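A.B. asks: Task: produce atomic coordinates for the following.
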Amino acid sequence: MHPSVLVFLALGVTLTSAGTGLDAISPISTSGFQCMANMGYVFYIGRVGQSNGGIDQTGIQNIKNAWNGGFGNVDAYLFPCHSSSCPSARQQVINTVNALRNGGAYFGMLWLDVEIYNWPSDQWSNQQFILDMANQCRDMGVSVGIYTNNNNWQNIVGINWNGVAQYPLWWANYNGQQNYNGFVPFGGWTWPSIRQYKGDVWGDCNVGNVDMNWYPDGVGAPHQKYK
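C.D. replies: This is a model prediction of the structure:
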């Protein structure tokens, strides 16, 4: 899921050096983040909204630890819940954002995770669900991005649906390369803002089960923390 630097990328700001980061759902200590920051990692994205409709307190703590460990760019992501007992799309965003704010976990952007997992077969209703989440982010003053890839998008909403193309794309494609090679435009996106290039690996600093991410433009100094 993409750090606060992506707010700048979305606005078309030209930055300088590339950035490597990670997302993970397992707990990471402040010292773990400090170690990774010393090795050159610059951003972290933590899960907060869970697929069961709950709030991931580990993710909230990880976000705080990442800031305290020296990371300059930290975001959150929401993995939506689709069972009949789950809150509405808008309420899931409300719950996620309020949990972050009430927990003192500052974040640059909330990424909406759109991947094949319990989504209904009705693509029109799925489109509306995503629009509702994105619009609720906007109503709460939260910057929003979309995590997905071509296959997920085609199955969930249809490959050509471009209803949220105005938001940054976090593209999941595991070829192990820090580049955008192989990207085929879809959903109105002509280019990603960030790439998840490797999944479920044992990371540096003895931090396990992480996903590796990359974006081509970075900055040397931390950005503003957004509430």
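
A.B. asks: alpha carbons only for contacts and neighbour counts from here, please
C.D. replies: Will do.

A.B. asks: how about the residue lying closest to L100 once chain neighbours are set aside, secondary structure?
C.D. replies: Using CA to CA, 6 or more residues apart in numbering and skipping the chain neighbours, the partner closest in space to L100 is I60 (6.4 Å). Classification of I60 using DSSP: H, G, I helix; E, B strand; the rest coil returns helix.

A.B. asks: if I look at I60, how far off is V210?
C.D. replies: Using CA to CA, to the nearest Å, one gets 16 Å for the distance from I60 to V210.

A.B. asks: More neighbours: which of the two?
C.D. replies: I60 (26 against 19; other CA atoms under 10 Å).

A.B. asks: quick one more, to check against the first:
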Amino acid sequence: MAKAVKDVQLQDAVLWLDVAESKYWSGDQTANRSTFTGLLAAYKATGLTIGITTAQSVWEEIFGADYTAASDLPLMFGRADGVASLDGFTPFAGWTTPAAASRRSGRAFSKPTKTSSRTLTPCAPAWS
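C.D. replies: This next block holds a predicted model:
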């Protein structure tokens, strides 16, 4: 999949990996970490810009609070309160500052709020 995305030549796009809904992951955090580490390595090898979309509670349930393997990547953190704002962000998993915030509308994320001087452009938005 990463090769197919790269072949489309999305040079300035951010490929957001959505880590959500623990029901799609194993109940074993060690296995989840191994799977995710392999996934990150494969995508990073393509040279694409990768970002993570998740919420702290989801991340910690799937991987554990001490898993920081993606902390070098931009974070778009999910807010369930309907507010697309960086206010109230609590550092987790090695992220000290998010790149963007999104608000949930039902189960889908709404469009992200631009929150830095760098424009964050999802490559395949599935937002409502």
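
A.B. asks: The first structure: helices as residue ranges?
C.D. replies: Shown for the first structure, the helices assigned by DSSP state H span residues 5-10, 30-38, 57-68, 89-102, 123-139, 150-156.

A.B. asks: Would you map the strands across the second structure?
C.D. replies: 14-18, 49-54, 75-79, 100-105, 108-109, 113-114 (DSSP state E).

A.B. asks: Pick the most deeply packed of these.
C.D. replies: Between the strands of the second structure, strand 75-79 has the highest mean count of neighbours, a mean of 24, where neighbours are mean count of other CA atoms under 10 Å.

A.B. asks: Buried residues, stretch 62-76 of the second structure. List them.
C.D. replies: For stretch 62-76 of the second structure, the neighbour count (16 or more other CA atoms under 10 Å) marks I62, F63, G64, Y67, A70, S71, P74, L75, M76 as buried.

A.B. asks: Quickly note the distance from the fourth one to G51 of the second structure.
C.D. replies: Counting by CA to CA, the separation of Y67 of the second structure from G51 of the second structure is 16 Å.

A.B. asks: now the third one
C.D. replies: Distance, G64 of the second structure to G51 of the second structure, using CA to CA: 19 Å.

A.B. asks: Name the residues that touch stretch 69-79 of the second structure?
C.D. replies: For stretch 69-79 of the second structure, the external contacting residues (CA atoms under 8 Å, 6 or more residues apart in numbering) are 37, 40, 50-56, 93-95, 97-104, 109, 112.

A.B. asks: In the first structure, what stretch matches it?
C.D. replies: Applying TM-score structural alignment, one finds that stretch 69-79 of the second structure aligns to the residue range 163-173 of the first structure.

A.B. asks: Span of the matching stretch from start to end?
C.D. replies: End-to-end distance (CA to CA), stretch 163-173 of the first structure: 22 Å.

A.B. asks: What of stretch 115-134 of the first structure?
C.D. replies: The first residue of stretch 115-134 of the first structure is 16 Å away from its last residue (CA to CA).

A.B. asks: Sort out which residues of that stretch are buried, please.
C.D. replies: Neighbour counts using 16+ other CA under 10 Å place E115, W119, Q123, N126, Q127, F129, I130, L131, D132, M133, A134 of stretch 115-134 of the first structure among the buried residues.

A.B. asks: Show me what the fifth one aligns to in the second structure.
C.D. replies: In other words, Q127 of the first structure. With TM-score structural alignment as the criterion, Q127 of the first structure pairs with R33.

A.B. asks: follow-up on the earlier one: just name the closest of the buried residues of stretch 62-76 of the second structure to K44 of the second structure, please.
C.D. replies: A70 (10.9 Å; CA to CA).

A.B. asks: if I look at the closest one, how far off is I52 of the second structure?
C.D. replies: On the measure of CA to CA, A70 of the second structure and I52 of the second structure end up 8 Å apart.

A.B. asks: Give the residues shared as contacts by those two.
C.D. replies: In terms of CA under 8 Å, 6+ apart, A70 of the second structure and I52 are not both contacted by any residue.

A.B. asks: Contact partners for the residue nearest the centre of the second structure?
C.D. replies: Nearest to the centroid of the C-alpha atoms of the second structure, with distances taken as CA atoms, centre = their mean, sits I52, at 1.7 Å. Taking CA under 8 Å, 6+ apart as the criterion, I52 of the second structure is in contact with W16, L17, D18, V19, A70, L73, P74, L75, M76, F77.
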